[in-house]
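S.K.: just to be clear, the model below is a prediction. Sequence and coordinates:
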Amino acid sequence: MIAFPMPKSVRLAAVLAPVLLGTLTLPAVAESKFKQFTTPGGISAWMVEDQTFPIISMSFAFEAGATKEPAEKAGVAGLTAAVMTEATAQLDPNQLAAKVEEVGLDLQLSADKDYFWGSARTTSDHADEAFALMAEVLNEPRFAQDDLDRVRRIAIENIRRSAEDPSYRASLLWNTAIYGDHPYARPTIGTEETLTAIVPEDLRAFYKAGLSRDTLKIGIIGAVTEAEAGAIIDKAFGALPEKSTLPTVATAEVNIGETLAVAYPLPQTSLRITYPGIAIEDPDYYPAQVLVEMLAGGGISSILNTEVREKRGLSYGVSGGLANFRYSNLITFGTSTEPQNAAEAQTVINDIFKQIAEEGPTQEQVDLYKRYLVGSYAINNLGSTGGLVGTMVSNQLLNLPLDYVDTRTELIEAVTPERVQAVAKRIFSATPTVLTIGPEATE
């Protein structure tokens, strides 16, 4: 068994996480159960009613992210979201901004690789007007040329700034190496060329094809009854098309085992080490969570941070995590170090991976990080209305059960040192893709 010394800070954090949870004044909803219901219009949603504060929060998502875009119009999902919040058919930008302020509506729309996201928040005394305005934004977008031009100009400026960032250039290289010709290889924000090619009709086409009820997931929480929530949801989403007509996307065939380098005159060298991931429905998922958290999570006191940072002074820290997307799963570790220390840092990291696969962790280590995972989830996902409503939508997108908040704890508690070692052998038997960015980076 590996018996790496555990600094007091991580022992204290793991012990305090569940203790602090008991002392925090969390919203009453944290003690409530998620409820699934169907609106009169036939739309399914999850909700929690909590009358403690006069606030209503909603989160929603459509399966209409950047993976669904035409390659030549990459970035259209993000532009569609941004332009929709500029104006409606009835309200120009100034009028919409004034109305949003008048009714106290906080409305956000965005798009990532996989999903088109939305969130709304308002007070219960303005709920009727605020959610009516949200419905207008969602059902009557203007998509005017001047709105598109204004939003696109900002997006292109951001792309030009990003192009000067070596980490952004490295990410493009990494995406291409990992994903090949899959849509994940494209930058989510698009390129200057693809954004320039987009016209208002492209926004309308993506909106009509992608914002549909069949892929819609909704969470709503706060001072709202089921009947009131149903009326809000039907008004906002009931008139949207029933079925999406966006193209289907294949599961990504992940290419692992490449050595990549971006030479750039930086004061430090960055390393990114990527292994095949584990899907959330895989029995090894929870042992993998414990493993990765033990190696590179939980702040500076993880195994890799102890060995690389504290003992050898090779870097300021090592991070890591499971990246679960709609069409791929990856596990990635990263660190930055002085150029002359890059090779040694990578060797130490690889040795730790090999050692934990061969010897496994101790029971004390596994118990420690299980407690941390349970406590941190409660704080991050259940400790606020924003966290709760987002968790409701994310859990639906992942096809998790209504009681997952409870069953997740049971699944983590069932993890043993033997299961962690077994998943370490599974993960680290692969040759990773290693990306180096720095002044002396070579493949």
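M.R.: Nice, I can see it.
S.K.: C-alpha only now, for contacts and for neighbours.
M.R.: Noted.
S.K.: got the contact list for the closest residue in space to Ile189 that isn't next to it in sequence?
M.R.: Closest residue to Ile189 apart from its sequence neighbours, by CA to CA, 6 or more residues apart in numbering: Gly75 at 4.7 Å. Gly75 makes contacts with Ala66, Glu69, Pro187, Thr188, Ile189, Gly190, Thr191, Thr194, Leu195, as judged by CA atoms under 8 Å, 6 or more residues apart in numbering.
S.K.: so the fourth one, which of the three states?
M.R.: Of the three states, Thr188 takes coil under DSSP: H, G, I helix; E, B strand; the rest coil.
S.K.: gap between it and Phe206?
M.R.: 15 Å (CA to CA, to the nearest Å).
S.K.: the second one too?
M.R.: Glu69 sits 8 Å away from Phe206, taking CA to CA as the criterion.
S.K.: what's the answer for the third one, then?
M.R.: Distance of Pro187 to Phe206, given as CA to CA: 18 Å.
S.K.: how about the first one?
M.R.: When distances are taken as CA to CA, Ala66 and Phe206 turn out to be 11 Å apart.
S.K.: look at those two and report which has more neighbours.
M.R.: Counted by other CA atoms under 10 Å, Ala66 and Phe206 do not tie: Ala66 has more neighbours, with 27 against 20.
S.K.: check contacts around the more buried one.
M.R.: Ala74, Gly75, Val76, Ala77, Gly78, Ala111, Asp112, Lys113, Asp114, Tyr115, Pro183, Thr188.
S.K.: related to what we said a few turns ago, nearest to Tyr327 among the contacts of Gly75?
M.R.: Checking these against Tyr327 with CA to CA, the nearest one is Ala66 at 12.2 Å.
S.K.: chain neighbours aside, what residue packs nearest to the closest one?
M.R.: Lys113 (4.7 Å).
S.K.: list the contacts for that neighbour?
M.R.: Going by CA under 8 Å, 6+ apart, Lys113 touches Gly65, Ala66, Thr67, Tyr184, Thr188.
S.K.: quick one: those as JSON lines, columns for secondary structure and distance to Leu260 too.
M.R.: What follows is these, written out as JSON lines (DSSP: H, G, I helix; E, B strand; the rest coil; distance: CA to CA, whole Å):
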{"residue": "Gly65", "secondary structure": "coil", "distance to Leu260": "28"}
{"residue": "Ala66", "secondary structure": "helix", "distance to Leu260": "25"}
{"residue": "Thr67", "secondary structure": "helix", "distance to Leu260": "24"}
{"residue": "Tyr184", "secondary structure": "helix", "distance to Leu260": "18"}
{"residue": "Thr188", "secondary structure": "coil", "distance to Leu260": "21"}
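S.K.: presented hereafter is structure B, for comparison with structure A:
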Amino acid sequence: MKRLILTLAALAALTLPARAEIAIQNVTSPGGITAWLVEENALPFTSLEIRFRGGTSLDRPGKRGSVNLMMGLIEEGAGDLDAQGFAEAREALAASYGFDAGVDTVSISAQFLTENRDAAVALLHSALTEPRFDEDAIERVRGQVLSHLASRATDPNSIAGDAWNAAAYGNHPYGSFDGGTEETVSALTRADIQQAFVDAIALDRIFVGAVGDISAQELGVLLDQLFEGLPATGAAVPERVAFGLPGGVSVVPFDTPQSVARFGHVGLPRDHPDFFPAYILNEVMGGLGSNGRLMDEVREKRGLTYGISTYLYPADLSESLIGFFSSQNGVMAEAIDVVRNEWSDMATNGLTQDELTAAKTYMTGSYPLRFDGNANIANIMVAMQMEGLPIDYIASRNDKINAVTLEDANRVAATLFQPDKLHFVVVGQPDGVTSN
């Protein structure tokens, strides 16, 4: 049976072709729960994506890592089934469940055969309403988390990310690693985990996407069955936090021949009217596959890194424009100077028409490739809902890209790229680079 579900999962990736013409239905269950659906009956298989807004930012004071640990425990037994019994029941149904925690959401992914739909939904319902949180399971998963934390302590990229977040966001939940620390995770009790579950899993923050062999009417019934018994409300989401890291350099000493750098400054929220020009500008600077400006200047022309990229990060509670690269200690200072120069040039001179045209071609041409499977489409639909995008966004997105003019892009470049506020967090032993 396990082989069957893996085969169907592979075939499901071929169910919907790589295209952006996808018919989305807005479904409301009899009980009032909403979801977006793409009905596709080529295979007797459905992918379901569920997200609850709030995520690890809901960790209570002194309980950092509780939501992350809780999500790792949901399928470790539910109702009358212990961890082994739950796993055996899932395997018998050829169902697949995934549970994950992020800074702004906790997510649940499910895939199941049409013939086993009712039983697969019932099993998932038990995990969402009757998680056992058995002590032996808690200790087993806690051990896995602690092992991951120990590994992160010697990973330069993790160290850079933690230092960046702490400096940018301080005591806000964004300011610390959401998996917690050895101290906080070791101290978490079963009651803390139960509280994290109540805080994070509630009807007032739920978003659902479904793709596959299921009708709108069937999905409505499924939603009410799946979420029956969930509390109406969860914990309050924290307040927004301003990006608080000024321009400059922070060096975190670490014994390694190659330093790691994270750099950037404040960005734009997703609903900002200039988001699409900013999106294009970021692609030209640090995207476009291997053809962005920074890849050309830092890697191709000077050989200072194997790779460098930037991205707009419009999180729920703050927004930033961030980049990453690593360089040998002896050339890190030069690489930082090149990045600063490119940042200044973009702010002062903006794009060329050729760059804008190339970016549009790349971005519109690669967009349909994202829709390469039921699970991916379900993920995209949930993200669209959470970002407040219209249901026809997939069809109109490329038009919005193509509508950006050179004047639009260069007007936004002058304010988006702020060389005086550009900050670098460098982990390593970089020659000629000091904190200021």
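M.R.: Everything's here; your move. A quick note: this is a predicted structure, and the numbers were derived from the prediction, not measured.
S.K.: hang on, the earlier thing: what's the matching residue for the residue nearest to Ala66 of structure 1 over in structure 2?
M.R.: Under the alignment (TM-score structural alignment), Lys113 of structure 1 maps onto Val103 of structure 2.
S.K.: is it true that its match lies in a strand?
M.R.: No: checked against three-state DSSP, Val103 of structure 2 lies outside a strand; its state is coil.
S.K.: how much space between it and Arg299 of structure 2?
M.R.: For Val103 of structure 2, the distance to Arg299 of structure 2 equals 32 Å [CA to CA].
S.K.: cool, Ala94 of structure 2 as well?
M.R.: As judged by CA to CA, Ala94 of structure 2 and Arg299 of structure 2 stand 46 Å apart.
S.K.: next: Gly77 of structure 2.
M.R.: To Arg299 of structure 2, Gly77 of structure 2 is 49 Å away according to CA to CA.
S.K.: what's the answer for Ile377 of structure 2, then?
M.R.: Separation of Ile377 of structure 2 from Arg299 of structure 2 (CA to CA) stands at 34 Å.
S.K.: pick out whichever of these two has more residues nearby.
M.R.: Comparing Ile377 of structure 2 with Arg299 by other CA under 10 Å, the one with more neighbours is Ile377, at 24 against 18.
S.K.: counterpart of the more buried one over in structure 1?
M.R.: Under the alignment (TM-score structural alignment), Ile377 of structure 2 pairs with Leu388 of structure 1.
S.K.: ok, now Glu130 of structure 2?
M.R.: In structure 1, Glu130 of structure 2 lands on Glu140 (TM-score structural alignment).
S.K.: check Leu294 of structure 2 too.
M.R.: Under the alignment by TM-score structural alignment, Leu294 of structure 2 pairs with Leu304 in structure 1.
S.K.: cool, Ser396 of structure 2 as well?
M.R.: Structural alignment (TM-score structural alignment) places Ser396 of structure 2 against Thr407 in structure 1.
S.K.: tell me the SS of Ala395 of structure 2?
M.R.: In terms of secondary structure, Ala395 of structure 2 is helix; the call rests on three-state DSSP.
S.K.: I figured it hits Arg19, correct?
M.R.: No: between Ala395 of structure 2 and Arg19 there is no contact under CA atoms under 8 Å: 9.8 Å.
S.K.: strands along the stretch 151-300 of structure 2, start to end?
M.R.: Using DSSP state E, counting those that start in this stretch, the strands of the stretch 151-300 of structure 2 run over residues 206-212, 248-253, 258-266.
S.K.: looking at those, which is closest to Glu39 of structure 2?
M.R.: So among those, strand 206-212 is nearest, using CA to CA, at 5.2 Å.
S.K.: which residues in structure 1 does that closest one align to?
M.R.: So strand 206-212 of structure 2 is aligned with residues 216-222, judged by TM-score structural alignment.
S.K.: try stretch 27-37 of structure 2
M.R.: With TM-score structural alignment applied, stretch 27-37 of structure 2 matches the range 37-47 in structure 1.
S.K.: and that stretch, what's buried?
M.R.: Neighbour-count burial for stretch 37-47 of structure 1, with 16 or more other CA atoms under 10 Å as criterion, is recorded at Phe37, Thr39, Ile43, Ser44, Ala45, Trp46, Met47.
S.K.: let me see the contact set for the fifth one.
M.R.: With contact taken as CA under 8 Å, 6+ apart, Ala45 of structure 1 is in contact with Gln36, Phe37, Thr38, Thr39, Lys217, Ile218, Gly219, Ile220.
S.K.: quick check: the gap between it and Leu105 of structure 1.
M.R.: Distance, Ala45 of structure 1 to Leu105 of structure 1, by CA to CA: 21 Å.
S.K.: what do you get for the third one?
M.R.: Summarising the geometry, the distance separating Ile43 of structure 1 from Leu105 of structure 1, computed by CA to CA, is 23 Å.
S.K.: cool, and the first one?
M.R.: When CA to CA is applied, the distance between Phe37 of structure 1 and Leu105 of structure 1 equals 25 Å.
S.K.: same question for the second one.
M.R.: When CA to CA is the yardstick, Thr39 of structure 1 and Leu105 of structure 1 sit 23 Å from each other.
S.K.: what do you get for the last one?
M.R.: In this structure, Met47 of structure 1 and Leu105 of structure 1 are separated by 19 Å, where distance is defined by CA to CA.
S.K.: now for Leu322 of structure 1, how many residues are close by?
M.R.: Neighbours of Leu322 of structure 1 under the rule other CA under 10 Å: 22.
S.K.: counterpart of it in structure 2?
M.R.: Match for Leu322 of structure 1 (TM-score structural alignment): Leu312.
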